[in-house]
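Participant: turn this into a model:
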Amino acid sequence: MNNKSVHQYLMTKPYASVSQPFGPEVDVYKVKDKMFATLSLSKMKAKTEPDEHWWLNLKCDPDEAQALRDIFDAVIPGYHMNKRLWNTVILDGSIPKGEIERMIDNSFLLVVQKMSKSEQRSIMLHLDSDRE
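Facilitator: Next comes the predicted model:
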């Protein structure tokens, strides 16, 4: 997945919005004002030349976060985030699309689970109607 397809997928989530509270270089994705992802272009310097990849921060269960880091070289502790609860997914083409979508879905649901029961019901109704 590239940054455009990731953005499109993030925006399919019920009540998803995007803003740039940290400046124009970081897109912040929220569900009902609660952050579930960020997307930004990283300009990390390699030894010989610059390496530019989009970085996707996603909330994650702590045990799963570590497991994903062990499985995928392109998953690292959350950059500028709580490293126990967030992962950074480097969009370098090495992780299958379905796996990135699954990680996005999990991040979204983890955030929704912390909301009030009425907000959860509203969001889940939208999810269910989208699946039909």
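Participant: alpha carbons only for contacts and neighbour counts from here, please
Facilitator: Noted.
Participant: quick one: Ala16 and Leu85, what's the gap?
Facilitator: As judged by CA to CA, to the nearest Å, Ala16 and Leu85 stand 20 Å apart.
Participant: in three-state terms, label Ala37 for me.
Facilitator: Assigned by DSSP: H, G, I helix; E, B strand; the rest coil, the conformation of Ala37 is strand.
Participant: correct me if wrong: it contacts Trp55.
Facilitator: No: using CA atoms under 8 Å, Ala37 is not in contact with Trp55; the gap is 10.2 Å.
Participant: contacting residues for Trp104?
Facilitator: Wrong residue type there; residue 104 is Ile, not Trp. 10, 37, 58 (CA atoms under 8 Å, 6 or more residues apart in numbering).
Participant: how many residues are close by the last one?
Facilitator: Looking back up the chat, that one is Leu58. Using other CA atoms under 10 Å, Leu58 has 26 other residues around it.
Participant: kindly provide the distance from it to Gln120.
Facilitator: Leu58 is 19 Å from Gln120, by CA to CA.
Participant: thinking again about what came up before, just send the contacts of Ile104 back as JSON lines, with distance to Ile90 too.
Facilitator: What follows is the contacts of Ile104, written out as JSON lines (distance: CA to CA, whole Å):
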{"residue": "Leu10", "distance to Ile90": "16"}
{"residue": "Ala37", "distance to Ile90": "13"}
{"residue": "Leu58", "distance to Ile90": "11"}
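Participant: what about the nearest residue to Lys97 once chain neighbours are set aside, distance to Ile90?
Facilitator: Take Lys97 and drop its neighbours on the chain: the residue closest to it by CA to CA, 6 or more residues apart in numbering is Met1, 5.6 Å away. Going from Met1 to Ile90 by CA to CA gives 10 Å.
Participant: this one next, for a side-by-side:
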Amino acid sequence: MKYSWIDTELLQKPGVTKDLQAEWNWIRYHIGGKMFAAVCLDDATGKPVYITCKLDPAEGDFLRRQYKDIIPGYYMNKVHWNSVKADGNVPDALLREMLEKSYRLVLGSFSKKKQRELLEGEKKDAI
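Facilitator: Reported below is the predicted structural model:
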């Protein structure tokens, strides 16, 4: 996969967990039980087809107009979610930024107390 760093990088973020949604063949990344990113796998080959993340609607729309390999969220809400073609030409730095913004956006949807618990829980577990 072109973006082979995704799993390692996302799992290094505080509070992140992942699972496999077998029915969809998606590897999903969560913070506090809420999905912020997914790697959508091809049913036949098991290779990644799309990397999906949540963005502010205006930013997602802007990026879709700039890059043909960024499309409205694959099988997701087309306003809030965006998918990057795994074999496309989106620069790694931009995809990293998109995934970071998605993580922050979903983390920000929790109360301040819950955010602290999620961020500090990782530090306690690491000791």
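Participant: in the second structure, what stretch matches the longest helix along the first structure?
Facilitator: Determined from DSSP state H, the single longest helix within the first structure is helix 97-113. Using TM-score structural alignment, helix 97-113 of the first structure lines up with residues 92-108 of the second structure.
Participant: and the matching stretch, how far from the chain's centre?
Facilitator: 7 Å (CA atoms, centre = their mean, to the nearest Å).
Participant: buried stuff in that stretch?
Facilitator: 95-96, 98-103, 106-107 (16 or more other CA atoms under 10 Å).
Participant: next one: stretch 47-59 of the second structure
Facilitator: Quick answer for stretch 47-59 of the second structure (16+ other CA under 10 Å): 48-55.
Participant: how far does that stretch sit from the chain's center?
Facilitator: 7 Å.
Participant: and that stretch, end to end?
Facilitator: 28 Å.
Participant: neighbouring contacts of it?
Facilitator: Contacts of stretch 47-59 of the second structure (CA under 8 Å, 6+ apart): 1, 36-42, 73-74, 79-87, 98-99, 101-102, 105-106.
Participant: what does stretch 31-46 of the first structure give?
Facilitator: Residues contacting stretch 31-46 of the first structure (CA under 8 Å, 6+ apart): 3, 13-17, 25-30, 50-59, 104, 107-108, 111-112.
Participant: quick check: closest non-adjacent residue to Val16 of the second structure.
Facilitator: Closest to Val16 of the second structure by CA to CA, 6+ apart is Ile31, at 4.9 Å.
Participant: count the neighbours of that neighbour for me.
Facilitator: Ile31 of the second structure: 22 neighbours (other CA under 10 Å).
Participant: same thing with the one 10 residues further on?
Facilitator: Burial measure for Leu41 of the second structure: 18 neighbouring residues, criterion other CA under 10 Å.
Participant: next: Glu120 of the second structure.
Facilitator: Glu120 of the second structure has 14 nearby residues by other CA under 10 Å.
Participant: now swap in Met35 of the first structure and tell me
Facilitator: 19.
Participant: show me where the first structure has its helices.
Facilitator: 3-10, 62-71, 97-113, 117-131.
Participant: can you list these in a markdown table and add distance to Pro21 of the first structure?
Facilitator: Output for the helices of the first structure, formatted as a markdown table (distance: least, CA to CA, whole Å):
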| stretch | distance to Pro21 of the first structure |
| --- | --- |
| helix 3-10 | 17 |
| helix 62-71 | 25 |
| helix 97-113 | 19 |
| helix 117-131 | 23 |
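Participant: excluding residues flanking it in the chain, which one is nearest Leu11 of the second structure?
Facilitator: Thr17 (6.7 Å).
Participant: what's near enough to touch that neighbour?
Facilitator: Thr17 of the second structure neighbours (CA under 8 Å, 6+ apart): 11, 29-31.
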